[in-house]
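Participant: My questions are about this predicted structure, shown below with the sequence.
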Amino acid sequence: MRQEIGRIDVHHHVVPPGYARFLAEQGLRPGGVAVPQWSAERSLRLMDRNGIATSILSLSTPGAWFGHDDQARRIAREVNEYAASAVRDHPRRFGFFATLGVPDLEGSLAEAEYALDTLGADGIVLLSNAAGRYPYEKHLDPLLAYLHERRAVVFLHPGELPAEPAPGIPSFTADFLLDTVRAATGLVLSGAVEKYDGIRWILAHAGGFLPYVAHRVLLTMIRVEPRLSQARALVARKRERERRLDVLRRFYFDVALSSSAHALPSLLSFAHPSHVLFGSDYPFAPAPAVRFMRQEYEDVALKAGQRDAIDRTNALALFPRLAEHGIARQGRP
């Protein structure tokens, strides 16, 4: 049964068949789970059943880099060509975030330009870390500078922690959330969010637990001149706290696997109202899980206009191409 709601899903993965075979040959299980099958037709069925008008496709961890720059460039190009073909076949139903071969800087810059200018990518997907390198590290400053100049939307998806997983706990359960917080916090503490403010960052899974620990991050960030009087120091700390909170609130957050009655209110109490986006995490979240989390999301009481903003209007502001393609408001069942 099709739900005519018109959601825009910013966290929807593509798994090209060749890439899936490569991961299987390497014995890799992204996030500790088996590589799912994907096709445009499967996605469209899932979307129709969950009121999703358009999905922005992205590659999940482990990304394109497996130790060799040339190989990473080839994989990234193949993935991006495959995703772009899905968009050409279904321009109103799909968009895509381009994959880069990070930490290969030269190849990543070339692929970003090709994907944005030739393939028409809607943005870029970066892993929270790639081969242990985080996006805020100085090595990647030229890439962030380029994405800033392009005013790119960058979807920050968790990668595997650069450490052994805890026994018996798949990395998607908790490690993914920690690595998202590591990357986002690093982007703030390094000054990258402010320096490259042309980038619109989307954090997967409600930013991990970033909203919960936002004030803990503030304690790391705030510095006040010790010679100030106690009263002036309190005022200075409050002013600095509010300024730094504003920096943290520049992030966008998707609600993939994070839309329960416990998690969603925490996110909404922290995030800017225009910076919360719908996400499903399909197909790594299989169809029953997507349906369950969508139902959980629909059961959460929201303020007037908040659900429509999360479902679509916040995303339309980020991706004007979708509005140009006539992704119109649709009636609720």
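Facilitator: Ah, there it is. All values reported here derive from a predicted model rather than from experimental measurement. Numbering: from 1, shown residues only.

Participant: When you work out contacts or count neighbours from here on, use the C-alpha atoms and nothing else.
Facilitator: Noted.

Participant: As a check, name the ranges of all strands in the stretch 101-250 of the chain.
Facilitator: For the stretch 101-250 of the chain, applying DSSP state E, counting those that start in this stretch gives strands covering 123-127, 153-157, 200-203.

Participant: With mean neighbour count added, can I get these in CSV?
Facilitator: CSV is the format used below for those (neighbours: other C-alpha atoms under 10 Å):
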stretch, mean neighbour count
strand 123-127, 25
strand 153-157, 24
strand 200-203, 24
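
Participant: Second structure for comparison follows:
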Amino acid sequence: MRIDVHTHFYPSGYLAEIRRHSDHASVTVDDAGQLVLHYAGDYNVLAPAHHSVEARLADMDAAGIDLSVMSLTTPGVHVERPERGVTLAKLVNDEYAELQRQYPERFRFFATLPLQAPDEAAKELERAVRQLGLAGAMIFSNVNGEPVDRPRFWPIYEAAEALGAPIVVHPTAPAFAEYLSEYRLVALLGFAYDTTMVAVRMVLGGVLDRFPGLRLIQTHLGGVLPYLAERVQRGYAVYPELKGKLQRTPIEYFREMYLDTVLFDPDCLKLGLAFAGEDRLLLGSDHPHQVGDLFKAVRVIKELPVERTVKEKILSGNARRLLKIETAAA
């Protein structure tokens, strides 16, 4: 079985609302007739599988993906005014729940949360998991420039821990995005920075001491966390501002995080596997973004020089355990 945990879908109701009105996003049509969703610092070209169930299923079948665990992706609803964000989050999650009901063997979803209103986000997370049956939630690495380790966001983590609901941490444009406006550097470099930054801040900021049962999924193989974790560990041991502030050393927290495999270089994946362990890697494709690749995501795991049992864990076993997925295919 193959379960893709990093793949994105825009519900039709959300796109209609953004086209009708948004404070910070817009939808246009390019010369090729494709929808383009613009937001501060970047844009997404919408492939058919971004918003068509039929196209999504066709792509999954072609690549041999049994089940997709989808999320909204950028720009998210947190870029809107708080009351608008709450309304959009409920609209998205209700549509996700309906699709999950219609296609229980093929689709699961991570809830969208109005992160600019953390108390409301915690309530929506509880509704999404308890009432709608969604798999957990996705948050972003910053909320309109504010790091998400800050205490005002802690109600979300308290709710997630109580629910046993995993939280996917997805990058968005970093606070210094204006310096990355050329060459698509927000997507190419800025996302990797923000992914790494949020993983380190969640540890050094004490979030995982406060909520030890919180389960985090870091996207894009943790950014450059496997490469830089030793430096963070070393700094924690010598900098007086950090030393002794945590219950454990940083590396212990990092290695409890889950990493998805959205880096398709086999050497990078071998590093990620050595860093996180075979029980902490989850198949991801970033489909259907331009920079995603549904076929390569599967192929690179199948070709890794590791035991078949390890590949099976990455392709589906870890996701099934973490997300409590039971299907006929499983």
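Facilitator: That came through, no problem. It should be emphasised that the depicted structure is a prediction, and the values quoted were computed from it without experimental measurement.

Participant: Would you pull the TM-score for this pair?
Facilitator: Once superposed, chain against chain, the TM-score is 0.86 (TM-score structural alignment, normalised by the length of the second structure); 307 aligned residues with a C-alpha RMSD of 2.4 Å.

Participant: re the thing from before, can I get the strands of the stretch 101-250 of the first structure in TSV with distance to residue 145 of the first structure?
Facilitator: As requested, these are exported to TSV (distance: least, C-alpha to C-alpha, whole Å):
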stretch	distance to residue 145 of the first structure
strand 123-127	14
strand 153-157	13
strand 200-203	13
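
Participant: Looking at the ones you listed, spot the one closest to residue 31 of the first structure.
Facilitator: strand 153-157 (11.6 Å; C-alpha to C-alpha).

Participant: I'd guessed residue 279 of the first structure sits against residue 256; true?
Facilitator: Yes. At 4.3 Å, residue 279 of the first structure and residue 256 qualify as touching, with contact defined as C-alpha atoms under 8 Å.

Participant: Which one of these two is surrounded by more residues?
Facilitator: The residue with more neighbours, out of residue 279 of the first structure and residue 256, is residue 279; 30 against 25, by other C-alpha atoms under 10 Å.

Participant: what does the more buried one align to in the second structure?
Facilitator: Aligning on TM-score structural alignment places residue 279 of the first structure opposite residue 284 in the second structure.

Participant: Just the residues contacting stretch 220-237 of the first structure, thanks.
Facilitator: The contact list for stretch 220-237 of the first structure (C-alpha atoms under 8 Å, 6 or more residues apart in numbering) reads 189, 240, 241, 244.

Participant: Of those residues, which count as buried by neighbour count?
Facilitator: In those, burial by neighbour count holds for 189, 240, 241, 244, counting by 16 or more other C-alpha atoms under 10 Å.

Participant: In JSON lines: these, plus distance to residue 322 of the first structure.
Facilitator: Converted to JSON lines, those look like this (distance: C-alpha to C-alpha, whole Å):
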{"residue": "189", "distance to residue 322 of the first structure": "33"}
{"residue": "240", "distance to residue 322 of the first structure": "38"}
{"residue": "241", "distance to residue 322 of the first structure": "36"}
{"residue": "244", "distance to residue 322 of the first structure": "32"}
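
Participant: The equivalent of residue 213 of the first structure over in the second structure: how many residues sit nearby?
Facilitator: Here residue 213 of the first structure is matched to residue 228 in the second structure, going by TM-score structural alignment. Residues lying near residue 228 of the second structure (other C-alpha under 10 Å) number 12.

Participant: Narrow the buried ones among the contacts of stretch 220-237 of the first structure to those in helices?
Facilitator: Mapping these onto helices (DSSP state H) picks out 189, 240, 241, 244.

Participant: Tell me which residues touch the first one, please.
Facilitator: Going back to what we said before, that points to residue 189 of the first structure. For residue 189 of the first structure, the contact set (C-alpha under 8 Å, 6+ apart) comprises residue 221.

Participant: how near is it to residue 7 of the first structure?
Facilitator: 34 Å (C-alpha to C-alpha, to the nearest Å).

Participant: With the last one instead?
Facilitator: Residue 244 of the first structure sits 32 Å away from residue 7 of the first structure, going by C-alpha to C-alpha.

Participant: same question, the third one
Facilitator: As for residue 241 of the first structure, its distance to residue 7 of the first structure is 35 Å (criterion: C-alpha to C-alpha).

Participant: ok, now how distant is residue 30 of the first structure from residue 13 of the first structure?
Facilitator: Applying C-alpha to C-alpha, the value for residue 30 of the first structure to residue 13 of the first structure is 12 Å.

Participant: whoops, I mixed them up, residue 242 of the first structure
Facilitator: Note on residue 242 of the first structure: its distance to residue 13 of the first structure, by C-alpha to C-alpha, is 35 Å.

Participant: If you count surrounding residues, which of the two has more?
Facilitator: Shown here are residue 242 of the first structure and residue 13; by other C-alpha under 10 Å, residue 13 has more neighbours (23 against 12).

Participant: Would you mind measuring from whatever residue of the second structure lines up with that one to residue 146 of the second structure?
Facilitator: Matched to the second structure by TM-score structural alignment, residue 13 of the first structure sits across from residue 8. Distance of residue 8 of the second structure to residue 146 of the second structure, computed by C-alpha to C-alpha: 24 Å.

Participant: just residue 185 of the second structure next, same as before
Facilitator: Residue 185 of the second structure sits at a distance of 20 Å from residue 146 of the second structure (criterion: C-alpha to C-alpha).

Participant: same deal with residue 232 of the second structure?
Facilitator: In terms of C-alpha to C-alpha, residue 232 of the second structure sits 21 Å off from residue 146 of the second structure.

Participant: if you count what's nearby, which of those two comes out ahead?
Facilitator: Of the pair residue 232 of the second structure and residue 146, residue 232 is the one with more neighbours under other C-alpha under 10 Å, namely 15 against 12.
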